[in-house]
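Visitor: my questions are about this predicted structure, shown below with the sequence.
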Amino acid sequence: MRLHTTTWGSGDRIALLVHGLMADHRTWRRVGPALAERGYRVVAVDLRGHGASPRAAGPEAYRPEDHVEDLVETLPAGAELALGHSLGGLVLAGALDRLAPARAVFSDPAWHLGGYRADLFVRGKTMTRAQIKGFNPHWPDEDVETEMASVRDWDERSAHGLTGCMGADLWPSRASVPSLVTLADPSLLVSPAAARMLEGRGFTVRTVAKAGHTIHRDDFDGFMSALDDWI
């Protein structure tokens, strides 16, 4: 499936951005322009069922492997940088060998889904502004508004596409390109033991102090600082 993309900047270097479940390219409203200022042409996708991208026929067509094929079909190979958040980190890892970026960043990636419940995400479709702000007290108001818009545009059937991953070993076996993992503090997806395991597999791991799961919205400056020598 060919995905909708949004671009910032016109630099010679290319950066690819892949959002998480329920979000779309709007989650990168500050990251995209910041990378463009550093000389990148930044390309952000809307995953299938999100934002302006097409919808799949049913929940069974929202598996991680479906998202992986979409990335490979849509995004250019050989980018300077590829960055994926949460679900975006999971599917970016699956596409990495074919996209072959020079460097990769995985932000609080969804490589462990032991307690995943699709119904909890589906309920998010009806969240009010006050509820979103309550769950994300550090978000600027504009991020709360863009989250509401993204959730309205989201096909909630896509939440069921991850159900088959529960209990599966989703951890990358190695860092096939120089790879940074940025973690929330604490991360609900990557435990301290898992972080040590990733370091043993060649990943650089950095925690952004006191940041929640969506690090780039919770602490934009802290997130960008964690990326300094990678971008």
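Guide: Great, that's in hand.

Visitor: contacts and neighbour counts: CA atoms only from here.
Guide: Noted.

Visitor: any idea which residue sits dead centre in the protein?
Guide: The structure's the chain has its C-alpha centroid closest to H85; by C-alpha atoms, centre = their mean the separation is 2.0 Å.

Visitor: tally of neighbours for the closest residue to that residue other than its chain neighbours?
Guide: Among residues not flanking H85 along the chain, S107 sits closest, at 4.6 Å (C-alpha to C-alpha, 6 or more residues apart in numbering). If you count neighbours by other C-alpha atoms under 10 Å, S107 ends up with 29.

Visitor: try F135
Guide: The number of residues packed around F135, counting by other C-alpha under 10 Å, is 10.

Visitor: H213 and S10: what is the separation?
Guide: For H213, the distance to S10 equals 30 Å [C-alpha to C-alpha, to the nearest Å].

Visitor: below is structure B, check it against A:
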Amino acid sequence: MRLATRTWGDGPRTALLVHGVMTDHRTWRRVGPALAARGHRVIAVDLRGHGASPAATGDQGHHPEELARDLVDTLPRGADLALGHSLGALVLLHAADRLAPARAVYSEPAWLDLPRDLDALRAARHTDRAGLRALHPRWQEADLDDELDALARWDPRSADALRACPGLPPPPGRPSLVQLAGPSLRIGPDAAAVLRRRGYTVRTVPDTGHTVHRDDLAGFLASLDDWTAPPAPPATAR
């Protein structure tokens, strides 16, 4: 399935952004321009059943591998950076070898099979503005506007993707950063230690909730400083 996309900037490097469940590309409203200012052409998708992308039909489903194929069908191979949040990090994990970004960032990844009430998650589609504000006191008003509209467009069946969390992944095939909220309810200290032993860089953005980039944009970007900088030029032979 070809997905709807939003692009910011026209820099020489490419960054790919993959959102989490219930929302759409607008979750990156401030991240996209910030990465564009760092020299990237930034491409953000709407996953199937989210935003302007089609919902699943017929024998299509919402397994992470199916969502990953959508990314491969839509996004360029060999980007400088690919970044996924929550469900987006789960989908990006499935697509990373085929998309082959130089670097990958997994923000608050939905990798562990944690207890989840998917019916309650689907019911979040009916959350009102007051409810969103109570859940996300640090979000800007424009974030609430975007999220309310995204919820109205969201196909709640897409929550089924969270039934197939793979557990902690094997060593990565490229430099990979796991970015966590502080504290994280998705990846605890023991799991973070395992990821470090497997070769992942793990960083925490303190005093943030699950949607780190909306809670603390400055902290989110600071944790990516060395991951979004241009590659160092090759050493000159003397």
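Guide: That came through, no problem. This is a predicted model, so every value here is computed, not measured.

Visitor: fetch the TM-score of the aligned pair.
Guide: The TM-score (TM-score structural alignment, normalised by the length of the first structure) is 0.96; 228 aligned residues with a C-alpha RMSD of 1.2 Å.

Visitor: the residue nearest to the centre of the first structure -> the second structure?
Guide: In the second structure, the residue paired with H85 of the first structure is H85, using TM-score structural alignment.

Visitor: shouldn't that match be in contact with G20?
Guide: Yes - using C-alpha atoms under 8 Å, H85 of the second structure is in contact with G20, at 5.3 Å.

Visitor: H213 and S10 of the first structure: which is more packed in?
Guide: Looking at H213 of the first structure and S10 with other C-alpha under 10 Å, you find the greater number of neighbours at H213, namely 22 against 13.

Visitor: and that one, what is it in contact with?
Guide: H213 of the first structure makes contact with D108, L183, A184, S187, L188, according to C-alpha atoms under 8 Å, 6 or more residues apart in numbering.

Visitor: repeat that for L183 of the first structure.
Guide: Per C-alpha under 8 Å, 6+ apart, neighbours of L183 of the first structure: S107, D108, V190, V205, R206, T207, V208, H213, I215.

Visitor: switch these over to TSV; also include distance to L81 of the first structure and secondary structure.
Guide: Converted to TSV, those look like this (distance: C-alpha to C-alpha, whole Å; DSSP: H, G, I helix; E, B strand; the rest coil):
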residue	distance to L81 of the first structure	secondary structure
S107	13	strand
D108	17	coil
V190	22	coil
V205	17	strand
R206	17	strand
T207	20	strand
V208	20	coil
H213	21	coil
I215	18	helix
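
Visitor: farthest-apart pair in the residues you listed, please.
Guide: Largest separation among the contacts of L183 of the first structure by C-alpha to C-alpha: V205 and H213, giving 14.9 Å.

Visitor: can you name every helix or strand that the helix or strand encompassing G134 of the first structure contacts?
Guide: If you go by DSSP states H and E, G134 of the first structure is part of helix 129-135. Taking 3 or more C-alpha pairs under 8 Å, 6 or more residues apart in numbering; DSSP states H and E as contact, the helices and strands that helix 129-135 of the first structure lies on are helix 141-153.

Visitor: could you point out which element follows the helix it packs on?
Guide: strand 179-183.

Visitor: what range in the second structure does that next one sit on?
Guide: Counting by TM-score structural alignment, strand 179-183 of the first structure lines up with residues 176-180 of the second structure.

Visitor: distance from that stretch to the first structure after superposition?
Guide: Comparison of stretch 176-180 of the second structure with the first structure after fitting gives an average deviation of 0.6 Å (mean C-alpha distance after the TM-score superposition for the first structure).

Visitor: which residues of the second structure fall in strands?
Guide: With DSSP state E, the ranges of strands along the second structure come out as 5-8, 13-18, 40-45, 81-85, 103-107, 176-182, 201-206.

Visitor: and the shortest one, what's buried?
Guide: For strand 5-8 of the second structure, the neighbour count (16 or more other C-alpha atoms under 10 Å) marks T5, T7, W8 as buried.

Visitor: give me the distance between the closest residue to the first one other than its chain neighbours and V91 of the second structure.
Guide: I take that to be T5 of the second structure. Spatially, and ignoring its direct neighbours in sequence, T5 of the second structure is nearest to V45 (4.4 Å; C-alpha to C-alpha, 6+ apart). Here the distance between V45 of the second structure and V91 of the second structure works out to 12 Å (C-alpha to C-alpha).

Visitor: the two: who's more crowded?
Guide: Ranked by neighbour count (other C-alpha under 10 Å), V45 of the second structure and V91 place V91 first, with 30 against 27.

Visitor: does the more buried one touch R69 like I think?
Guide: No - here V91 of the second structure lies out of contact with R69, judged by C-alpha under 8 Å, at a distance of 9.0 Å.

Visitor: shared neighbours, these two?
Guide: Contact criterion C-alpha under 8 Å, 6+ apart; no residue bridges V91 of the second structure and R69 by contacting each.

Visitor: return the residue of the first structure aligned against T204 of the second structure.
Guide: Using TM-score structural alignment, the equivalent of T204 of the second structure in the first structure is T207.

Visitor: OK, contacts around G222 of the first structure?
Guide: Residues near G222 of the first structure by C-alpha under 8 Å, 6+ apart: V208, A209, H216.

Visitor: show me the contacts for the second one.
Guide: What that stands for is A209 of the first structure. For A209 of the first structure, the contact set (C-alpha under 8 Å, 6+ apart) comprises A184, D185, G222.
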